[in-house]
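In: Below are the sequence and a predicted model; questions follow.
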Amino acid sequence: MRASEKAYTELRRDIVEWRLAPGAVLGEVDQAERLGVSRTPLREALARLVSDGLAVQQRGRGVVVSDVSLEHIDHLFQLRRALEIEAARTAAATGDTGEFTDLAERFTRAAALSGAGNSNDYYQLAADLDGAIDHATGNPYLEQSLRSLRVHLARVRRLAQDDPERLRTSAGEHAQIASAIAARNPELAAAATLLHLHHSLEHIKNHAGTREETT
């Protein structure tokens, strides 16, 4: 792996997982030393983070981790609704019935667990559904847009924390999405996706203040 790619990957992970919080200064000397790379590939990595919207240039401070505000969350979900609803609708028309039936069953089992079980396992299951939907759309432009968006959504999810009851409810919502796609019902898949996104946004907004007060 190239040094710039290594630096970019590690910095992006640290930002998404809140080890580097909003407003943290990404000093070239400090980060290059921490990551074990020279300053030239570090600068390349920082430029990519700025392009991704995960960092910003600030006068007098250099590159800092970008903020996560309620306004940003609204904008992200506006785009998320447009992309994910269209993806679910398309997947319902073209996807593999057996694959989505299996995913629906897995989500139903997860919903029956207290707090949807281990949160990391649950997020992996959600990623499996995302991947299946992406593949079923057959649209590389839509798939790329969703991948870029999910980096920011993963960061926002950390803001809301891992609430066991919300994970359980979310598992049930994902089961409905997968079931609708398996049934080849595009409009039901779109409606189930819209409902899930509505509940997700409300939960994040209700919990965002708690995280901001403790960081």
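Out: Received, thanks. Numbers count the residues shown, from 1 in each chain.

In: Please count neighbours and contacts with C-alpha atoms only from this point.
Out: Fine.

In: Which of the helices or strands spans Gln57?
Out: Using DSSP states H and E, Gln57 maps to strand 55-58.

In: was I right about Leu201 contacting Leu76?
Out: No. The criterion here is Cα atoms under 8 Å, and Leu201 misses it with Leu76 at 9.9 Å.

In: so how far is the helix or strand where Arg34 lies off the chain centroid?
Out: Assigned by DSSP H and E, Arg34 falls within helix 28-35. Centroid separation between helix 28-35 and its chain, computed with Cα atoms, centre = their mean, to the nearest Å, is 27 Å.

In: And for stretch 29-41?
Out: With Cα atoms, centre = their mean as the basis, stretch 29-41 stands 27 Å off its chain's centre.

In: just stretch 56-65 next, same as before
Out: 24 Å.

In: Do me a favour and get the end-to-end distance for it?
Out: Using Cα to Cα, to the nearest Å, the end-to-end distance of stretch 56-65 comes to 6 Å.

In: this is the comparison structure:
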Amino acid sequence: MTVRVALADDQALVRAGLRALLGQQQVEVAFEAEDGGDLLAKLAAQPVDVVLSDIRMPGVDGIEALVRLRERGDRTPVLLLTTFDDSDLLLRATEAGAQGFLLKDAAPEDLRDAIRRVASGETLLQPVSTDPVRARFRFRDEAPPSDTFSEREVAILRLLAGGYSNKEIARTLFLAEGTVKNYVSTILDKLGTRDRTRAVLKAITLRII
């Protein structure tokens, strides 16, 4: 099945190269955008399966576009392109609800796989667990969880990392909202964290997700 993506990057040559590459991977570029503002305007008129966006763009950057997208209720999966040279940006993007990150020099098959996995509802946040990010949180909390995590708890953690609410998680996993709330409470207890954001960041740091 062909996946339709929106491609956002301020460099026309980069967009052209990605479009050509994606075409070889059975991924259709529905439209291109030169910055976050352009992306938001076009998404309102032309929905896609996945947004593939550079983080750094003039004007409205990839993270701000993601924040605005979620604020208007659009849950389109967002896969951000990064060079991993700024852990602050990665953390901001995680908190804003990015579904994943991809290195700009990723192999074509890795790009295709990441897009398809994100389109199917997975989150690809493992790349956040780079040394700079772990170093930033080392002084805060590296304590291991109080217990192991079930597959269902890991799935819920990944959805939390994607910015999903309890109601959305319940709908995605075919659970009652109250059941999800109980799972989240258990996850917070196991990680020793007091809120969802800290739970996600600690889980990423400890490579649980």
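Out: In hand now; what should we look at? The structure displayed is predicted, hence computed values, not measured ones.

In: Now the TM-score, please.
Out: Remark: TM-score between the superposed chains equals 0.27 [TM-score structural alignment, normalised by the length of the second structure]; 104 aligned residues with a Cα RMSD of 6.2 Å.

In: returning to that earlier point: quick one: buried residues of the helix holding Arg34 of the first structure?
Out: Neighbour counts over helix 28-35 of the first structure (16 or more other Cα atoms under 10 Å) mark Glu28, Gln31, Ala32 as buried.

In: Which other helices and strands does that helix contact?
Out: Secondary-structure packing of helix 28-35 of the first structure (3 or more Cα pairs under 8 Å, 6 or more residues apart in numbering; DSSP states H and E): helix 39-52.

In: contacts for the helix it packs on?
Out: Residues outside helix 39-52 of the first structure that contact it (Cα atoms under 8 Å, 6 or more residues apart in numbering) are 3-5, 7-8, 12, 28-29, 31-32, 55-57, 63, 148.

In: Ok, stretch 140-149 of the first structure next?
Out: Asp52, Leu76, Arg80, Leu83, Glu84, Ala87, Asp134, His135, Thr137.

In: let's go with 6 Å and repeat that
Out: Asp134 (Cα atoms under 6 Å, 6 or more residues apart in numbering).

In: And that stretch, what's buried?
Out: Judged by neighbour count (16+ other Cα under 10 Å), stretch 140-149 of the first structure contains these buried residues: Glu143, Leu146, Leu149.

In: Redo the residues you listed as JSON lines? Include distance to Ala160 of the first structure.
Out: Conversion of these to JSON lines gives the following (distance: Cα to Cα, whole Å):
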{"residue": "Glu143", "distance to Ala160 of the first structure": "25"}
{"residue": "Leu146", "distance to Ala160 of the first structure": "20"}
{"residue": "Leu149", "distance to Ala160 of the first structure": "17"}
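
In: Specify which member of those residues is nearest to Val16 of the first structure.
Out: Leu149 (12.1 Å; Cα to Cα).

In: List the buried residues for the host helix or strand of Asp88 of the second structure?
Out: Assessed by DSSP H and E, Asp88 of the second structure sits inside helix 87-96. Neighbour counts over helix 87-96 of the second structure (16+ other Cα under 10 Å) mark Ser87, Leu89, Leu90, Ala93, Thr94, Glu95, Ala96 as buried.

In: how near is Val63 of the first structure to Arg13 of the first structure?
Out: From Val63 of the first structure over to Arg13 of the first structure (counting by Cα to Cα), the distance is 17 Å.

In: Fine by me, thanks again.
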